[in-house]
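Chemist: fold the following.
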Amino acid sequence: MSGEPLAGLRVLILGLGVAGRSAREACAEVGATAVVVDPGAPDADHADLAEVAVAGFDLCMSSPGFAPHHPWVVAVADAGVEIVSEMEFAWRVRRQGIPWVLVTGTNGKTTTTQMVGAIAAAGGLDVAVCGNMGVPVIAAARERRDLLAVEIASLQLHFTSTLSPHAAVCLNADEDHLDWHGSVEAYRADKARVYNLVQVACVYPAADAVVEAMVADAEVVEGARAIGVTLGSPAVSQLGVVEGLLADRAFHDGRRTEALELGAVSDLEHLVAGAVPPYLVTNALAAAALCRAVGVAPEAVGEGLRSFGLDAHRTAHVATVGEVHWVDDSKATNAHAAIAAFGGRSARSVVWIAGGQAKGQEFDDLVQRVRDRVRAVVLIGADPEPLASALAGHAADIPVTRIEPGDTVMEQAVEAARRLAQPGDTVLLSPACASFDQFRSYADRGDAFAAAVGALEA
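Modeler: Okay, here's the model as predicted:
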């Protein structure tokens, strides 16, 4: 086991959520003294940082809920105490010899990380799928495993410095969490940290110049390679698609002259109704590249993808009622994710339920890119202004129904959408916003949508 460098140290933990509790347990295991500060947790050691002599600590683990500009984080930094993220802390207390692969991006992180898990398992590896999706990475890092597949958000990358994964991917870097990071540039700079100290493969979407620049600028372990993924025929050091087959020209000896078959686009057909959307193919290729970087056999890719199931609340078909299709995409908590959900839908065929906690986003680009497919919009956010302004500016001809906040907001939204939809339409819950203004989580929001749709069938 690792963690010995923390033995005897005093560790300040900001926040007693999942990350904070895992860090406290790990400190006890490695012989470090943990002191937790959280105003909302009765079992924290202190409710206010003012009660603590900050300068007396050797290290601070800051939970993602504390932005870099939070007064407590600033006070710790001013005291000269090193601040680390949940991910950095996990790396320092990890069990040695187990490779990590990291997945970040504005959209597609969870799907891709879970695909890594399915492919690695098909290849015979004991893989822990963990990180931002719920399973705490600190706990997973101390288990006996063959591989850690880690979903990592920009908030968890900010205070990460020594983590050295075998392979990593940034799927995309559209704007998100601007209230936390302060600017698009700061957000993307933190996303780029996913490639720092990569040992084997920096995987990136070959068509994305922003992410490709992140790879070019990364400080990696000597010998690490840049591996592109493309929806077209792959060049050398890429994975791509050839006549419907997923092809590898990166991880086999004959890559300069031929591609190695990994699976097929049709391996993903069970996940969606209709044609497989491009984003799912990109996710699958990225997951395949990460697995190939740690030595997973090529035939495991197709096998893993055929056994894979999408996470709940991601373009999930809830029901068809009166020839109207109801789709739960509550997991779309940013504009980039919502754009993906519209892929392949026909003109003026979508009644769009949107809105929530905007997180500092602007929605002009989103509205411009989806407006031709939208019949009507139902807005549910406690603060509708960011989306309402974008709709007024770029889609003034589309009718917008505003649902006031309240206990029955989703029932009212579903009823409004039912009145607006025509046979053959899709009612799409793809909020492009966080859920915390009116719901406990995106899952709670999706469940409320499904329950309201179910009431239509009754």
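Chemist: going forward, measure contacts between C-alpha atoms and count neighbours the same way
Modeler: Fine.
Chemist: burial count for Arg256?
Modeler: 12 (other Cα atoms under 10 Å).
Chemist: state the distance from the closest residue to it other than its chain neighbours to Ile227.
Modeler: Distances taken as Cα to Cα, 6 or more residues apart in numbering place Val236 nearest to Arg256, at 5.9 Å, with adjacent residues excluded. Applying Cα to Cα, to the nearest Å, the value for Val236 to Ile227 is 9 Å.
Chemist: and these two? which has more neighbours close in?
Modeler: Higher neighbour count among Val236 and Ile227: Ile227, with 28 against 17, using other Cα under 10 Å.
Chemist: so how far is stretch 429-437 off the chain centroid?
Modeler: Taking Cα atoms, centre = their mean, to the nearest Å, one finds stretch 429-437 lying 14 Å from the centre of the chain it belongs to.
Chemist: residues in contact with the residue most central in space within the chain?
Modeler: Central residue of the chain (Cα atoms, centre = their mean): Lys109, 3.5 Å from the mean position. Applying Cα atoms under 8 Å, 6 or more residues apart in numbering, we find Lys109 in contact with 103, 151-152, 171.
Chemist: please provide the structure for the following sequence as well, for comparison with the first:
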Amino acid sequence: MGSGQVTDWQGKHVTVAGLGVSGVPAAKVLHGLGARVTVVNDGDDARAREQAAELEALGIAVRLGDGATLPDGTELIVTAPGWKPDKPLFAAADEAGVPVWGDVELAWRLRKPDAAPWLAVTGTNGKTTTVQMLAAILRAAGLRTAAVGNIGVSLLDVVTGEEQYDVLAVELSSYQLHWAPSLRAHSAAVLNLAPDHLDWHGSMEAYAADKGRVYEGNRVACVYNADATDKPSTEDLVRAADVEEGCRAVGFTLNAPGPSQLGVVEGILVDRAFVEDRYRSAQELAEVTDVNPPAPHNIANALAAAALARAFGVPAAAVRDGLRAFTPDAHRVAHVADVDGVAWVDDSKATNTHAAQASLAAYESIVWIAGGLAKGATFDELVAGAAKRLRGAVLIGRDRELIREALARHAPEVPVVDLGRTDTGAMLQAVQEAKRLARPGDTVLLAPACASMDMFANYNRRGEAFAQAVRELGA
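Modeler: Now for the predicted structure:
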């Protein structure tokens, strides 16, 4: 099970740690390759039993409510990315000399010999948008591509599927990178670094180091944020990386770019990295107004996407065309209106704590509208991380009590309005209560951290109800 491709899975004893969005596909793929698969899972709830029944019908062994013991004869563990490194299962694996891979590592090892290269993106915020922009730019250049990874399209499905790609735009989380030791991207970007998931990683240094793994073995460009003042910075991670001979460090900045950077000059996105003479010339790529929306953080995302595309040899015109073609996901951090100095933002698509975390981290002073179906999630980490930014909270939906309890534990001074309603009309009341709590300069943020089906058909309907209520407020 060294760093090369594994070609013979027949009869190999593989333990898959965790059901869910990565565990179930991993178990099915490995079983299909002839491995003897056992799935272990901490939880034993209705959803887990449903997934277990599906796998057992295929002949895959499942152990629910016991994720701590290493099954006898295990030769490899493939873990769901969210499982913390300090779990007893991994200590047992370490003692037995059993390697641990994540789903991304498995996908990397299962690539076919002529597989498409990966352009990889990580960072605390902006990953999904950047990867979608990158895919739009690559498509504008006539390349067969897909936005994959932590973005919803499983990498396992892509690498084992029939469709041929020229290049993949890959979103990777710090969890996924932690468990992907042999991943080697064509080029990669770390967009930014802010304290996040520290209880999982153990420290800011460990979190940054896991993000920095995305640069290991890069062939053409390590793209970093030249404006970042945090320590360690993304540039520090590039310096620490072991890359292939000739790979370059390429910065992106919202200011005028220096040599080997992309930046902004008088409303134009400009490339001084992938040009003949980067000391004396620059290439215009697009106008700031081609970026949707042209907010500073999003211009930074566009520059990072452009840098990766240019590293892959994409012409300047495709950068412009791709950025013009890109449309942000509906109900994903969508600015609805400004009313009396308060910004109203719809992130109904934040249906889990991870998505809500990124959303909450983007604003300084927030009245937070949250709640819905928790899907077994806990909210302590989310609330603890956002506590200092919260002006107030308005809670809706069936599982709102879980969020209220987390607020009581980690943000006891934050005023909370608990709406004991799960009818669709509750959104109008939530918006009215949020208006009462908000002050000029605040952002009222719908980032529910929960699914919507207790009150709405889907997250789109929930976002529409919020936007409609805000419009009624403005009127």
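Chemist: counterpart of the residue nearest to Arg256 of the first structure in the second structure?
Modeler: With TM-score structural alignment as the criterion, Val236 of the first structure lines up with Pro259 in the second structure.
Chemist: what sits against its match?
Modeler: 272-273, 278-279.
Chemist: go with 6 Å
Modeler: Counting by Cα atoms under 6 Å, 6 or more residues apart in numbering, Pro259 of the second structure makes contact with 272, 278-279.
Chemist: what do you get for Leu193 of the second structure?
Modeler: Taking Cα under 6 Å, 6+ apart as the test, what Leu193 of the second structure contacts is 123-124.
Chemist: need the counterpart of Gly105 of the first structure in the second structure.
Modeler: Per TM-score structural alignment, Gly105 of the first structure is aligned with Gly123.
Chemist: its match and Tyr224 of the second structure, how far apart?
Modeler: Gly123 of the second structure is 10 Å from Tyr224 of the second structure, by Cα to Cα.
Chemist: test my guess that the match of Gly105 of the first structure contacts Pro195.
Modeler: No - Gly123 of the second structure is beyond contact range of Pro195, at 10.8 Å (criterion: Cα atoms under 6 Å).
Chemist: those two: which has the busier surroundings?
Modeler: Using other Cα under 10 Å as the criterion, Gly123 of the second structure and Pro195 rank with Gly123 on top: 21 against 14.
Chemist: can you tell me what Phe57 of the first structure aligns to in the second structure?
Modeler: So, by TM-score structural alignment, Phe57 of the first structure is matched to Thr74.
Chemist: picking up where we left off before, overlap in contacts of Gly123 and Tyr224 of the second structure?
Modeler: Val190.
Chemist: where along the stretch 101-250 of the second structure do the strands fall?
Modeler: Taking DSSP state E, counting those that start in this stretch, the strands of the stretch 101-250 of the second structure run over residues 118-122, 147-149, 168-171, 187-190, 221-225, 248-252.
Chemist: out of the ones you listed, which gets nearest to Asp454 of the second structure?
Modeler: Among the strands of the stretch 101-250 of the second structure, the nearest to Asp454 of the second structure by Cα to Cα is strand 147-149 (28.4 Å).
Chemist: okay, and that closest one goes to which residues in the first structure?
Modeler: The alignment of strand 147-149 of the second structure onto the first structure (TM-score structural alignment) covers residues 129-131.
Chemist: what about the matching stretch, how far off from the second structure?
Modeler: Stretch 129-131 of the first structure differs from its equivalent in the second structure by a mean of 0.8 Å after superposition (mean Cα distance after the TM-score superposition for the first structure).
Chemist: His186 of the second structure contacts Asn218, doesn't it?
Modeler: Yes - here His186 of the second structure reaches Asn218: they are 5.3 Å apart, a contact under Cα under 6 Å.
Chemist: which of these two has more residues huddled nearby?
Modeler: For His186 of the second structure versus Asn218, the count of surrounding residues by other Cα under 10 Å is larger for Asn218: 26 against 23.
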